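Visitor: give me the fold of what follows.
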Amino acid sequence: MSDYLVIYEQTGTGYSAYAPDLPGCITTGNTIAETRANMEEAIAGHLAVMREFGDPIPQPSAVAERLPISA
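Guide: So this is what the prediction gives:
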C-alpha cells in the first residue's frame, strides 16, 4: 500500500483534487469528503489501468507543506 499526496482545491462549484505523482488522475466533488471518496476510487482505477497496460507504478515522491507567511 502506498500513500500518494493528493491536492484539494476549492472551485466555484465544490472541490477538485489531483495526485501529482499520477499525472491525469483527477476528480471533483461537491464537498471535501465527496472529493476524497472520489479520489480514492480514481487512484485505484488509475493504478489498475496502469497495471493492465504494463506501465510502471510510480512510487509516491511528492510532498507538500504549508508555509505561514506574514505580509
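
Visitor: can we go C-alpha only for contacts and neighbour counts from here?
Guide: OK.

Visitor: all helices of this protein, in order?
Guide: 32-52 (DSSP state H).

Visitor: strands of this protein, residue ranges please.
Guide: 7-10, 15-18, 26-29 (DSSP state E).

Visitor: would you convert these into TSV that also reports distance to Ile43 and mean neighbour count?
Guide: Converted to TSV, these look like this (distance: least, Cα to Cα, whole Å; neighbours: other Cα atoms under 10 Å):
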stretch	distance to Ile43	mean neighbour count
strand 7-10	13	14
strand 15-18	9	20
strand 26-29	8	20
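
Visitor: let's compare: structure for the following, please.
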Amino acid sequence: MRRVSYRILLRKESEGGYTVTVPTLPGCATCGGTIEETIAMAKESIETYLEDLAERGEEIPTEEDTLEYTLTIEAHA
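Guide: Take a look at the predicted model:
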C-alpha cells in the first residue's frame, strides 16, 4: 500500500459549516460543521473514493504532475 496526498478545498457556507472538494477526484465532496470535522469527513470520502476505484480496477489518480497557482485579478461587476 502506498501513501498519496491530495489537496482539499474548504469553503465556508453561508448557512454554517463547510463544504470540501477534492479537485483531483471529480465528484469527491462532503461537508461538516467545523473545519476539523470537515477535514475528517474529507479523509473518509477520499478513502471510500479510492476503494471504489480499486474495486473497479481503475487507476488511482495522483497529484504528482500537478502545478498549483493562485491568480489575483480585478473583477468588474
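
Visitor: just give the TM-score of the two.
Guide: For this chain pair, the superposition-based TM-score is 0.84 by TM-score structural alignment, normalised by the length of the first structure; 68 aligned residues with a Cα RMSD of 1.8 Å.

Visitor: thinking again about what came up before, which among the strands of the first structure is found nearest to Leu67 of the first structure?
Guide: strand 7-10 (15.3 Å; Cα to Cα).

Visitor: quick check: that closest one aligns to which part of the second structure?
Guide: Aligned using TM-score structural alignment, strand 7-10 of the first structure spans residues 9-12 in the second structure.

Visitor: make JSON lines from the strands of the first structure and add distance to Thr35 of the first structure to it.
Guide: Formatted as JSON lines, those follow (distance: least, Cα to Cα, whole Å):
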{"stretch": "strand 7-10", "distance to Thr35 of the first structure": "8"}
{"stretch": "strand 15-18", "distance to Thr35 of the first structure": "7"}
{"stretch": "strand 26-29", "distance to Thr35 of the first structure": "4"}
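
Visitor: between those, which one is closest to Phe53 of the first structure.
Guide: Comparing those by Cα to Cα, strand 26-29 comes nearest, at 19.4 Å.

Visitor: equivalent range in the second structure for that closest one?
Guide: By TM-score structural alignment, strand 26-29 of the first structure lines up with residues 29-32 in the second structure.

Visitor: quick check: the matching stretch compared with the first structure, mean distance?
Guide: Superposing on the first structure and averaging over aligned pairs (mean Cα distance after the TM-score superposition for the first structure), stretch 29-32 of the second structure comes out at 0.3 Å.

Visitor: center of the second structure, which residue is that?
Guide: Closest residue to the average C-alpha location of the second structure: Val22 at 1.8 Å, with Cα atoms, centre = their mean.

Visitor: burial check on Thr38 of the second structure, number of neighbours?
Guide: Neighbours of Thr38 of the second structure under the rule other Cα atoms under 10 Å: 19.
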